[in-house]
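Enquirer: When you get a sec, could you give me coordinates for this:
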Amino acid sequence: MTRIALATCAALPDLDRDDLPLQDALTGLGVEAVATVWDDPAVDWAGFDLVVIRSAWDYAQRRDEFLRWAEQVQAVTRLANPSSVVRWNTDKHYLRELELAGVPVVPTMWIEPAQNLSSRALHTRFPAHGDFVIKPAISAGSVDTGRYTAIDATSRGLAITHARRLLGADRTIMVQRYLKSVDTVGERAHVFIDGEHSHSVLKGAMLDGPDVGVDGIYKEERMSPTTASAAEIEVSRNAIAVALDTVRASSPAGTDLESFLYARVDVVSGDDDEPVLMELELVEPSLFTSLAEGSLDRLAQAVLRRATAGR
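Expert: Modelled structure (predicted):
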């Protein structure tokens, strides 16, 4: 019997509810699909035909350990997406590479711990008007992310405190202008399976104020089905193509990377109403298969193909 591990975290040992249907769908295909905690030393990863990263939501706090785990797993079996993808995509500096390659990206200012900026220096770097967002370059589930108002002194002070806390923990921060379309139109997430567009969902606005922590390991998302525009699909395909070329160039010889098993492309509308990339999620994204008929079957079949490739 084909054996597939669905990698999760200790806080969700039985998988996130978004991933449970995949386990059932794989079982229906005659596959033994096992929820496995990624940092459990008792797991024999070589005993699986494929390891699929799913609910590993705690990697951001332990990224170096997670990268070592991904490389160790890939040394003994197939990993989806591969370790080179994990290394590239778990640090949002990848957005710089996509932007340099011509992918429209939400304008971002990067502030590094090594700059050792004072509170006043941070103040001068924040936008002068509108709302803006502060987030760490390595994060998942909108943890450690806050929204602030540029012209409100109290809000600006909270932003400085937030930034200094992250920088003091040796974490790069991203400062992004909050685009009004997130509130009026919403963020759109376009899911691709094995390189093909599967379905799209609309994400309700999640940030309504300063970072106050998260009760759990991620912020809850409010989702509904939506139809993707041609422009959004074009931007999504371009981002995925650039990512594939970039990761292939840094992958070890023999790495199978004809396509990503899954990719989620999150876009918003810019000031000109054209789509811009918010994030390209290639490691542990929620895929919302419950909101699109046929998408769960497409995902399960793609996973099975990866697990049995080369037999």
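Enquirer: C-alpha from now on. contacts and neighbour counts both.
Expert: Fine.
Enquirer: now the helices for the chain?
Expert: Secondary structure of the chain (DSSP state H): helices at 20-28, 63-76, 83-89, 94-100, 119-125, 153-168, 181-184, 230-250, 295-308.
Enquirer: how about residue 3, what does it touch?
Expert: Shown in contact with residue 3 (Cα atoms under 8 Å, 6 or more residues apart in numbering): 31-34, 47-50, 307.
Enquirer: Okay, it and residue 36: tell me how far apart.
Expert: For residue 3, the distance to residue 36 (Cα to Cα, to the nearest Å) stands at 12 Å.
Enquirer: before we move on, what about residue 305?
Expert: Distance, residue 305 to residue 36, by Cα to Cα: 20 Å.
Enquirer: neighbour count winner among these two?
Expert: Taking other Cα atoms under 10 Å, residue 305 and residue 36 do not tie; residue 36 has more neighbours (28 against 13).
Enquirer: ok, the more buried one touching residue 42?
Expert: No. Residue 36 is beyond contact range of residue 42, at 10.0 Å (criterion: Cα atoms under 8 Å).
Enquirer: Who are the contact partners of residue 203?
Expert: Residue 203 makes contacts with 186-189, 221-224, as judged by Cα under 8 Å, 6+ apart.
Enquirer: out of these, which are buried?
Expert: Among these, those classed as buried by 16 or more other Cα atoms under 10 Å are 186-189, 223.
Enquirer: what about residue 24, how many neighbours?
Expert: 15.
Enquirer: Tell me how far it lies from residue 34.
Expert: Distance check for residue 24 against residue 34: by Cα to Cα, it reads 10 Å.
Enquirer: again, but for residue 282
Expert: 21 Å.
Enquirer: Between the two, which is the more surrounded one?
Expert: Neighbour totals were compared for residue 282 and residue 34, and residue 282 leads with 23 against 18 (other Cα under 10 Å).
Enquirer: List the contacts of the residue lying closest to the more buried one once chain neighbours are set aside.
Expert: Of all residues not flanking residue 282 in the chain, residue 263 sits nearest, at 5.0 Å (Cα to Cα, 6 or more residues apart in numbering). Contacts for residue 263 (Cα under 8 Å, 6+ apart) come out as 191-193, 195, 240, 280-282, 285.
Enquirer: before we go on, could you also do this sequence so I can check it against the first one:
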Amino acid sequence: MLAPLAARGVTVEAAIWDDPAVDWSGYDLVVLRSPWDYALRRDEFVAWAQKVPCLVNPADVVAWNTDKRYLAELSAAGVPTVPTAWVEPGQSWVPPADSGEYVIKPAVSAGSQDTGRYDLADPEHRELAAAHVRRLTAAGRVAMVQPYLNAVDTSGETALLFLAGPDGLAFSHAIRKGPMLTGPDLGVAELYKKEQIDPRTAGPDQLAVAQQTLAAVPGGPDRLLYARVDLIPGPDGAPVLVELELTEPSLFIGYADAAPDRLAAAITTHLARQP
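Expert: Reported below is the predicted structural model:
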């Protein structure tokens, strides 16, 4: 991003969000990119975001998007979303009686950390799934339990990337992510599992779900610098939302030739909006 921004006369400095020596008010724009250590310090991160002038995406979006319970709100708004059960701290949880596969992860997380896949037909997996939920809730975290969508093993996951333009948020490019979850989470810290990433052409049905998702963002999508909408085919083949990444997404700009320029243009668009 440095070259296309420099070509537009934009000076860039990388800074760490929790560095007390940084004067955030000294910047015309602060762009969130990779604060992937916030998951275990979310309250501190959200409080920091609220104090930063000219932050994109905005602090209220950060507060909403860093807790995956936003999926329940989007589902209530009519967005096709992977079914999710939520287990609060202090609640007990028993694995479903059926023998399907499920994914368990915390509601506040980054990457693949604390995420596992369980085949509930396997007695050992059932015990490990219950232990995973207990481990999360005992730490004061909300656990989320979702059916594993088997289409990710064949079709993969589609990430649709949107960047700000002169007329609001616009589709930029899409990529395909192959399956990552191979089994239970055993409590070993692992932020990112190895991914297979390839460019992908987004279909009309995927674009429609993505636009429906973005339209339901509190405050509307036109305030956003970027958005990533992650979709997987559901049991009937229609795309369903897995995650909406508005805080620290990998934007995969290396997978579309013009994407770096589009992101640089998006940043200059937001710079021009600042008082």
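Enquirer: Next, format the buried ones among the contacts of residue 203 of structure 1 as TSV and append distance to residue 217 of structure 1.
Expert: Formatted as TSV, those follow (distance: Cα to Cα, whole Å):
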residue	distance to residue 217 of structure 1
186	23
187	21
188	22
189	20
223	18
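Enquirer: Looking at these, which is nearest residue 300 of structure 1?
Expert: Closest approach to residue 300 of structure 1 among these (Cα to Cα): residue 189, at 19.7 Å.
Enquirer: Now that the closest one has come up, it's in contact with residue 197, right?
Expert: No. Look at residue 189 of structure 1 against residue 197 with Cα under 8 Å: they stay out of range, at 11.0 Å.
Enquirer: how about stretch 258-265 of structure 1, aligned to which bit of structure 2?
Expert: Aligning stretch 258-265 of structure 1 against structure 2 (TM-score structural alignment) gives residues 222-229.
Enquirer: end-to-end on that stretch?
Expert: OK, stretch 222-229 of structure 2 end separation, Cα to Cα: 15 Å.
Enquirer: what does stretch 7-21 of structure 1 give?
Expert: Start-to-end span of stretch 7-21 of structure 1 (Cα to Cα) is 14 Å.
Enquirer: and the gap between the most centrally placed residue in structure 2 and residue 137 of structure 2?
Expert: Against the mean C-alpha coordinate of structure 2, by Cα atoms, centre = their mean, the closest residue is residue 245 at 3.0 Å. Relative to residue 137 of structure 2, residue 245 of structure 2 is positioned 24 Å away (Cα to Cα).
Enquirer: Leaving out sequence neighbours, find the closest residue to the aligned partner of residue 49 of structure 2 in structure 1.
Expert: When structure 1 is aligned by TM-score structural alignment, residue 49 of structure 2 is paired with residue 70. Spatial nearest neighbour of residue 70 of structure 1, excluding adjacent residues (Cα to Cα, 6+ apart): residue 83 at 5.2 Å.
Enquirer: Trace that neighbour over to structure 2, please.
Expert: Matched by TM-score structural alignment, residue 83 of structure 1 corresponds to residue 59 in structure 2.
Enquirer: cool, and residue 286 of structure 1?
Expert: Match for residue 286 of structure 1 (TM-score structural alignment): residue 250.
Enquirer: burial measure for its match, as a count.
Expert: Residue 250 of structure 2, neighbours per other Cα under 10 Å, totals 14.
Enquirer: Please report how far the match of residue 83 of structure 1 lies from residue 35 of structure 2.
Expert: For residue 59 of structure 2, the distance to residue 35 of structure 2 (Cα to Cα) stands at 14 Å.
Enquirer: between those two, who's got more neighbours?
Expert: With neighbours defined as other Cα under 10 Å, residue 59 of structure 2 and residue 35 compare such that residue 59 has more, 21 against 15.
Enquirer: Next, the contact list for that one, please.
Expert: Residue 59 of structure 2 sits next to 46, 49-50 when contact means Cα under 8 Å, 6+ apart.
Enquirer: Out of those residues, which is nearest to residue 148 of structure 2?
Expert: Among the contacts of residue 59 of structure 2, and counting by Cα to Cα, the member closest to residue 148 of structure 2 is residue 46, at 30.1 Å.
Enquirer: so how far is residue 64 of structure 2 from that closest one?
Expert: In terms of Cα to Cα, residue 46 of structure 2 sits 9 Å off from residue 64 of structure 2.
Enquirer: cool, residue 176 of structure 2 as well?
Expert: Applying Cα to Cα to residue 176 of structure 2 and residue 64 of structure 2 gives a distance of 26 Å.
Enquirer: out of these two, which sits in the busier spot?
Expert: residue 176 (22 against 16).
Enquirer: what does that one align to in structure 1?
Expert: Per TM-score structural alignment, residue 176 of structure 2 is aligned with residue 202.
Enquirer: quick one: its match and residue 223 touch, right?
Expert: Yes. Taking Cα under 8 Å as the definition, residue 202 of structure 1 is a contact partner of residue 223 at 5.5 Å.
Enquirer: neighbours around residue 64 of structure 1, how many?
Expert: Residue 64 of structure 1: 12 neighbours (other Cα under 10 Å).
Enquirer: check contacts around it.
Expert: So residue 64 of structure 1 contacts nothing (Cα under 8 Å, 6+ apart).
Enquirer: one step back: for the contacts of residue 59 of structure 2, pick the one with the most neighbours.
Expert: residue 49 (23 neighbours).
Enquirer: can you tell me which residues contact that residue?
Expert: By Cα under 8 Å, 6+ apart, the contact list for residue 49 of structure 2 reads 55, 58-59, 62.
Enquirer: and the nearest residue to residue 48 of structure 1 once chain neighbours are set aside, how far is that from residue 305 of structure 1?
Expert: Spatial nearest neighbour of residue 48 of structure 1, chain neighbours left out: residue 3 (5.0 Å); criterion: Cα to Cα, 6+ apart. As judged by Cα to Cα, residue 3 of structure 1 and residue 305 of structure 1 stand 12 Å apart.
Enquirer: Kindly report the same for residue 173 of structure 1.
Expert: Going from residue 173 of structure 1 to residue 305 of structure 1 by Cα to Cα gives 39 Å.
Enquirer: Equivalent analysis for residue 205 of structure 1, please.
Expert: 36 Å.
Enquirer: Kindly report the same for residue 126 of structure 1.
Expert: From residue 126 of structure 1 to residue 305 of structure 1 the distance is 47 Å (Cα to Cα).
Enquirer: Also residue 120 of structure 1?
Expert: Distance, residue 120 of structure 1 to residue 305 of structure 1, by Cα to Cα: 55 Å.
Enquirer: Around residue 190 of structure 2, count how many other residues there are.
Expert: 12.
Enquirer: Enumerate every residue touching the residue nearest to it when sequence neighbours are not counted.
Expert: Distances taken as Cα to Cα, 6+ apart put residue 113 closest to residue 190 of structure 2, at 5.1 Å, once the chain neighbours are dropped. By Cα under 8 Å, 6+ apart, residue 113 of structure 2 lies in contact with 189-192.
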